[in-house]
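K.L.:
attaching a predicted model along with its sequence, questions to come.
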Amino acid sequence: MISAKIAQELGVKESNVASALALLAEGNTVPFIARYRKEATGGLDDSQLRAIEERATYLKELEDRKQTILAAIEEQGKLDQTLKTLILECDTKARLEDLYLPYKKRRKTKADIAREAGLEQLLDKLIDAPHVSPEQLAQSFVTEGFEDAKKALEGARAILIDRFALDADLVGEVRERMFTTGSMLASSVEGKEQEGAKYKDYFEFSEPFTSLPSHRILALFRGEKEGVLHLDLDAGDESMYEGMIAERFNLDTSSQWLTSAVRWGWKTKLVISSGLDVRMRLKERAEEGALEVFARNLKDVLLAAPAGQRATLGLDPGYRNGVKCAVVDRTGKVLDTLIVYPHQPQNKWSDAVQELASACATHGVDLMAVGNGTASRETEKLAGEVADLIKKAGGKRPTPVVVSESGASVYSASELAAKEFPTMDVSLRGAVSIARRLQDPLAELVKIDPKAIGVGQYQHDVNQTALAKTLDAVVEDAVNAVGVDLNTASVPLLARVAGISPTIAENIVHYRDEHGSFASRASLKKVPRLGPKAFEQCAGFLRINGAPDPLDSSAVHPEAYPVVRRIAEKTGLSVDGLIGNTSVLKSLRPQDFADEHFGVPTVTDILAELDKPGRDPRPEFATATFKEGVEKISDLIPGMILEGTVTNVAAFGAFVDVGVHQDGLVHVSALADTFVSNPHDVVRSGQVVKVKVMEVDPERKRISLSMKLSDEPGASTAKPASRNTNTAKDKRSSRGNSTRNASQRRSSSQSSAGGAMAEALRRAGLK
């Protein structure tokens, strides 16, 4: 039943969903199922498998709750077949709780007291005789606690309103009507206009609930939380809801008393409960949309182009406390650390240039990774001067690259960093991290809590448990998509491989330290606590470069090695001769090698892997060139064409770092000449793009950019038209939230780099 429902919702075959759920129940990981069990699942990818897993959890919780509620109502002796059927057919938790509400234990209410006093009979008379005077009917129901007709009528009204609130169908219909027809209104809190200037776009705002995008919902709720915005939920025409209530209970609205009771029930019960539900649904929808954006952004950051195995100098910028520096070799091993003080208040610029040039020459530095925090642009200039000096002295110019330092300080103070660098000063560990994340972003960033990397504007406004779960899944998928070098991977990186726990990851490294490099995947079985199931899950994602068996350095799973042997035998080639032999591999038909264990999808994947074994799915390394003389927001002039790096992608557009310490926004309408529904289809984090400056607001620190270079500043193409409603004017600019602290930069220069330069520098008098 669960698999059928999920299959219908996702538009896939029920048998594939059932197989996926069975594989997950057996302890298989999502990356393993997606890569190596395509026959069973019909080729479901990672995201589909995770959606199935999440939905199955929800439906299982729903079924469990149904059984609990059925048992509770049955214990009260109130469970009839009609109610049982309604509960069993329930498809949402909200509807289920609506049905259970009348039977739920609660504190005694005014309605309960009125019932005990016999006032339900009075209510029935008021409904059956709407034209008789309510006061006249109430006289015969005066009793203890309800000493006069007025109080008796109040008791009857409390019972009627309680009926409204406990009617599952009415509550559900009203709630749905309010969500589909209502609007969110926002205004500024009096006296907070200046303090909340960044929310100016919402000071006179109205938009239907159904069209509010996730980022706008989160912005509104954040403004309310900060005490700057006042939010109102406009349900729409109140008479419509009052009519729904009266019709549901067949109440004669010609009775002033009944009409008043209906209105009071709407204002004191249903509008409040429906409003709470609207807020909850908006928050859930916003979080769902935000999590999708955060996940996509994190994936782009993790799968950013690696600079590769090149000696790198990491620079963690700072003023008073100096620029922390660390040199790492091509494998990331720390060779040297130092601190220079080129900026205020010390201003030892020349000393810093010479010290850094010496370090670069001594260790053959190819790349200079500059963190993008405080003093970044000044430190980037320093790196450029060092690079120019080295080139002038006859050496190969190292390439300075500005990189995101998000999370570097978190890593520096972590237990993992202390374990990795027990004798190194905390401040220097950040420089090491900055250098390594340029070499291989994925390998370094797995050491940091994904939430600390900085993947979106509102990541602190969403459910943190859901955020952690989502981002952890992204990290797992990214690591397994790229694959891991078994003989060089760190414990944190290994721990993200399918089937490998943190304990097993530590055991792998300990085994490697004691016995030397792994010669084959099969030798993994000797690692303590790495059993058959763990081996099955992880083996295909672990690579052994230079292994005697070339398949051990590919993504072909060991269980499929016999298939490769058959292919080699069929072609008359050795496995070595088969690998990379495109002409032969393209001539083969997958179905000729499929059997009861390995179907056409798996064989197709095997042939593709043999053609390009161990292929890295990440893009080629590239850097942006920032415009000379453009260093702060006041340097920007509308019409300028600049090169920059995409730092984040949201539903409403993309943020681009153009080197002025504030990221500009390319609105979704300015991403391309054609209509763009999803910005991720056009750009990704880390991508180098050309943009035109459309508008600059230094006071609010907002920069509007366009990737449509033919756009003219101030043209309507730079922003969408304002929306108007019949209740309030939406003054939201298309460039709302257009700037934020820069989170990723690229350098202003790029050239071939590398080589030893010590001798040249000695000749130049620098050593």
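P.N.:
Arrived safely, thanks for sending.

K.L.:
for the rest of this, base every contact and every neighbour count on C-alpha atoms.
P.N.:
Will do.

K.L.:
Pro130 - nearest residue in space that isn't next to it in sequence?
P.N.:
Nearest non-adjacent residue to Pro130, counting by Cα to Cα, 6 or more residues apart in numbering: Ser255, 5.3 Å away.

K.L.:
how much space between the one you found and Pro134?
P.N.:
Using Cα to Cα, to the nearest Å, Ser255 is found at 9 Å from Pro134.

K.L.:
okay, those two: which has more neighbours?
P.N.:
More crowded of Ser255 and Pro134, by other Cα atoms under 10 Å: Pro134, with 23 against 18.

K.L.:
isn't that one right up against Leu126?
P.N.:
Yes. Using Cα atoms under 8 Å, Pro134 is in contact with Leu126, at 6.5 Å.

K.L.:
all the strands of the stretch 501-650 of the chain, residue numbers only.
P.N.:
Per DSSP state E, counting those that start in this stretch, the stretch 501-650 of the chain carries strands over the ranges 542-543, 641-650.

K.L.:
grab the most central residue of this structure for me.
P.N.:
Nearest residue to the geometric centre of the chain (Cα atoms, centre = their mean): Phe294, 2.3 Å.

K.L.:
that one and Asp592, how far apart?
P.N.:
43 Å.

K.L.:
run the chain-centre distance for the helix ranked longest in the chain.
P.N.:
The longest helix of the chain (DSSP state H) is helix 271-302. Its chain's average C-alpha position is 10 Å from that of helix 271-302, according to Cα atoms, centre = their mean, to the nearest Å.

K.L.:
what comes up buried for that helix?
P.N.:
Under the neighbour-count criterion of 16 or more other Cα atoms under 10 Å, helix 271-302 has 271, 274-275, 277-279, 282-283, 285-302 buried.

K.L.:
check it against this one:
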Amino acid sequence: MRDFTPLWVLEELISERANLARWAVKNVVHMLENGATIPFIARYRKEQTHGMEVDKLREIKTLMEELKAIQQKIFTILTGLQKQNKLTEQIVQRIRGAESLTELEDLYAPYKPGNKGTLAERARALNLEPVAMTCIQNPTHVNINKHISLGVKGLSSEKEVQTGIQHIIADIIHRDDTVIKPIRDHCKEKGLMIECTQFIMSKKMSAKTLQKAEKAQETSYKFENYFDFKSSSKTIRPHQILAINRGEENKILSVKFTISEVGRQKFDYMAEKKYLRHDCRGTVRGLVLRAIDDCWCRLVQPQIIRQVRSELTKAAQKSSIDVFSNNLRNLLLTAPVKGYSILGIDPGYKNGCKCAIISQTGQVLHTDVMFLSLSLKMKEKLRKAIEGFRCRYIALGNGTACRETEKLLTDVVAGTATTYCIVNEDGASIYSCSDLAKEELPDLDPTLRGAVSIARRLLDPLAELVKIEPKHIGVGQYQHDIPESQLKAALDCVVEECVSFVGVDLNTGSEALLRRVAGLNQTKARSLIEWREKRGPFINRNQLKFIKGLGDKSFQQCAGFLRINHSDVVIEIKEEGPGRCRKGQEEDPILVSDDEHTSKGKKRKIKNLAGPKKVKKRRNSCDPDPLDETWIHPESYDTAYKLMEGIGLKPAEIGRESGIKRVQDYQKDRSVEELNKDFKVGEPTLQLILDAFLKPCGYDIRDKQLKPLFKEGIRDIASLREGTILTGKVTNVTHFGAFVDIGVGRDGLIHTSNMNRTQLQLGHRVEVKVLKIEKAGNRISLRLENRLE
């Protein structure tokens, strides 16, 4: 059997594209192929990755998936061509060498089976290939007239015969890498010219196209910047590509890609040098020249343009996904507001403002519906509710009637310690009607559930936002122009990373949070919750091994991200069973697998793809383990306890001020490199253990992240003046700039040209200067003066 594997090596190509060490890439690929998650690799396998950050690991995973898809496509194409008896050594080598799906499709296009085939194939079917080869190899011996056959389509005249020969020669040139590759390289280096103009409707258009174009005119003003637009493919921005694609699709823009005249001349020179012999004269010479022109206009130029557009679009989509992912990450990692009751308001006109007050643990204390039309009554009710439930903060949704409600709130909180914050309410209505919302808040009307969700988004953004699909959170850019599967996969990865790195309490974490932990899914999260409901709270991480369907691999991936706050655990024996024992007792050894759970004292056959393999677990004590409150992985507990012994750190001191000081003193005269001589682990693992010992009890990585922007009053857009200096908060980041809430009911835009080369992130507090106010379009142009944090 012929070798249909790619000519390239997966790890080498990833290493080259990502600019990473090959050995590290090889390790990451191996771990990913064996089911390891990115959060686990990033935190607990730094020795094998050379300390790669999450972004690099995700890039490797993406490239690996893309290249594996190309590998499969290469095999499928070559297998198909083999069945059609169309394989030649040249075709095999070209297809095996393809490094992108676009390149593969272009290489395969001439051989795709069809009813009529390509123009060249039709000509070959008429037996015109021999004369075509003579035209380019021995032009003085060509006799075109003898191939004329009256009554045969394609051969009935000299013109038809010449056209067939022309198509064959054009196809031969098109398949010649020695001619085409220099042109591709030239276009890649120099780029193509992109021109856009406003789409002009024509009477020749179909009724469907005409209707689409007419409808699109309603939103054509959004594309005014592209009605007379020129740019090189080398310098065009990702958001511009997506905008151009959308405008063209909606019949608002006409788009033209052009290869430079130098590129065309280079092609003519290369093609004529190889296929136009010096002794080629007369009719045959004209025929070959027409074939070269036909090859360029019909085959080469469109193919290169398709490739460039495809690559630009894919790069723009990837960039857009990156923007969405970064914005989502910053939003999910916004610092929670702890220790206070919060009033959540979902503003509205006709149906009123839905209000809900939650406790510092998220429990619903009070709900109400108030109407802006009865402003005096609404103010009085709000004051009483805020005072009665001691609300320190108000979370106001940014939807309809937000502006009017904010004005009213300004009067309500004046002279008090209460402040309010504008909260992104995107997705709240979707959550309020979901099965999860019905389960969590069964006695509340869906509209009031939205107000509860808004309040909880301020209390703990991560815990609340994981309840809805990330795509419904409005912090993206052109997300509707991105393949949904790609967007979902990328955003799900971000959510998994955020939830895992923040960590989830095993005994209080919701199903929505637990299913997002690395190594878990909805089924395993549900099993975990059912286990603790039946048998009481978890006492240590080892009890995870007794949960149905959660075997060694799942335990390895999730254990470090699940914590137990022992100060909150009250040991109560609800039901005897595997994993549940009284303090001081130990479990008998049992047989378990990832697929089935066996009750104590019973054995059953275990079905596993790898065969009937049974693993005997060691005895597990049910005593609490202080390391379960840290991010140290159970696989490193032996090392951690050995290090504690060397430091003189008592288990009860972990996370306490005395213990932190003891570790700090111990590290003063010892480097990690020196310490590691006594341990059989890598320096990154030892550093991770030391860092865990230096963190206080209840440490939350989000506490150092950007905090919500609280306000006490508002300004009006009418009161804004050009040149005014304001402070605000970044609400969205795109390729063309950042949107900032400056407290006037409308976000302003800092264009990239006005950012002073400063990198902004969602949530940053900034000082800005008002450059321009377009009150008709409610547009505010800003310039960044200073980043406050």
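P.N.:
Structure received. Nothing here was measured: the structure is a model prediction, and the numbers come from that model.

K.L.:
sorry, back to before: from what I can see the residue nearest to Pro130 of the first structure touches His131, true?
P.N.:
Yes. Ser255 of the first structure lies in contact with His131 (Cα under 8 Å); the separation is 6.4 Å.

K.L.:
if we ignore the residues flanking it in sequence, what's nearest Arg557 of the first structure?
P.N.:
Heads up, residue 557 of the first structure is His, not Arg. His557 of the first structure sits nearest to Gly540 (Cα to Cα, 6+ apart), 4.4 Å away.

K.L.:
that neighbour - how many residues pack around it?
P.N.:
When neighbours are counted by other Cα under 10 Å, Gly540 of the first structure comes out with 27.

K.L.:
and the gap between the counterpart of it in the second structure and Arg541 of the second structure?
P.N.:
By TM-score structural alignment, Gly540 of the first structure lines up with Gly560 in the second structure. For Gly560 of the second structure, the distance to Arg541 of the second structure equals 9 Å [Cα to Cα].

K.L.:
need the overlap of contacts for these two.
P.N.:
Counting by Cα atoms under 8 Å, 6 or more residues apart in numbering, the contacts common to Gly560 of the second structure and Arg541 are Pro634.

K.L.:
what distance do you get for Glu287 of the first structure to Phe294 of the first structure?
P.N.:
Counting by Cα to Cα, the gap from Glu287 of the first structure to Phe294 of the first structure is 10 Å.

K.L.:
same check, this time on Thr602 of the first structure
P.N.:
Note on Thr602 of the first structure: its distance to Phe294 of the first structure, by Cα to Cα, is 32 Å.

K.L.:
the nearest residue to Asp611 of the first structure once chain neighbours are set aside: how many residues sit nearby?
P.N.:
Take Asp611 of the first structure and drop its neighbours on the chain: the residue closest to it by Cα to Cα, 6+ apart is Gly580, 4.4 Å away. Other residues near Gly580 of the first structure number 17, with proximity taken as other Cα under 10 Å.

K.L.:
what do we get in the second structure for Gly580 of the first structure?
P.N.:
Matched by TM-score structural alignment, Gly580 of the first structure corresponds to Ile660 in the second structure.

K.L.:
enumerate every residue touching that match.
P.N.:
Listed by Cα under 8 Å, 6+ apart, the contact partners of Ile660 of the second structure are Glu653, Ile654, Phe693, Leu694, Lys695, Pro696.

K.L.:
contact partners for the counterpart of Leu686 of the second structure in the first structure?
P.N.:
Structural alignment (TM-score structural alignment) places Leu686 of the second structure against Val603 in the first structure. In this structure, Val603 of the first structure makes contact with Val563, Pro590, Gln591, Phe593, Ala594, judged by Cα under 8 Å, 6+ apart.

K.L.:
how close does Val603 of the first structure get to Val482 of the first structure?
P.N.:
In this view, Val603 of the first structure and Val482 of the first structure are 20 Å apart by Cα to Cα.

K.L.:
tell me the contacts of the residue mapped onto Asn327 of the second structure from the first structure?
P.N.:
Under the alignment by TM-score structural alignment, Asn327 of the second structure pairs with Asn297 in the first structure. If a contact means Cα under 8 Å, 6+ apart, then Asn297 of the first structure has Val455, Gly456, Asn648, Val649, Arg684, Ser685 as its contacts.

K.L.:
surely the first one is within a strand?
P.N.:
The reference is to Val455 of the first structure. No. Looking at Val455 of the first structure with DSSP: H, G, I helix; E, B strand; the rest coil, it is coil, so not inside a strand.

K.L.:
go ahead and confirm it touches Ala290.
P.N.:
No. With contact defined as Cα under 8 Å, Val455 of the first structure does not reach Ala290; the gap is 10.1 Å.

K.L.:
let me see the ranges of the helices in the stretch 301-450 of the first structure.
P.N.:
Secondary structure of the stretch 301-450 of the first structure by DSSP state H, counting those that start in this stretch: the helices cover 349-363, 376-392, 408-412, 415-420, 426-439, 441-445, 450-453.

K.L.:
what's the closest of these to Phe146 of the first structure?
P.N.:
Comparing the helices of the stretch 301-450 of the first structure by their distance to Phe146 of the first structure (Cα to Cα), the top pick is helix 450-453, with 58.6 Å.

K.L.:
the closest one vs the second structure, mean deviation?
P.N.:
Superposed on the second structure, helix 450-453 of the first structure shows a mean distance to its aligned partners of 0.3 Å (mean Cα distance after the TM-score superposition for the first structure).

K.L.:
which of the residues in that helix are buried?
P.N.:
By 16+ other Cα under 10 Å, the buried positions in helix 450-453 of the first structure come out as Pro450, Lys451, Ile453.

K.L.:
surely the last one touches Gly407?
P.N.:
Yes. Counting by Cα under 8 Å, Gly407 is a contact partner of Ile453 of the first structure at 5.0 Å.

K.L.:
before we move on, back to that, with adjacent residues omitted, what lies nearest to the residue nearest to the centre of the first structure?
P.N.:
Phe294 of the first structure sits nearest to Val455 (Cα to Cα, 6+ apart), 5.3 Å away.

K.L.:
now which residue in the second structure aligns to the one you found?
P.N.:
Per TM-score structural alignment, Val455 of the first structure is aligned with Val475.

K.L.:
just Asp316 of the first structure next, same as before
P.N.:
If you follow Asp316 of the first structure across to the second structure using TM-score structural alignment, you land on Asp346.

K.L.:
residues touching its match, list them.
P.N.:
Cys353, Lys354, Cys355, Leu396, Gly397, Gly399, Gly450, Ala451, Ile454.

K.L.:
hmm, 6 Å instead?
P.N.:
Contact analysis of Asp346 of the second structure by Cα atoms under 6 Å, 6 or more residues apart in numbering lists Cys353, Lys354, Gly397, Ala451.
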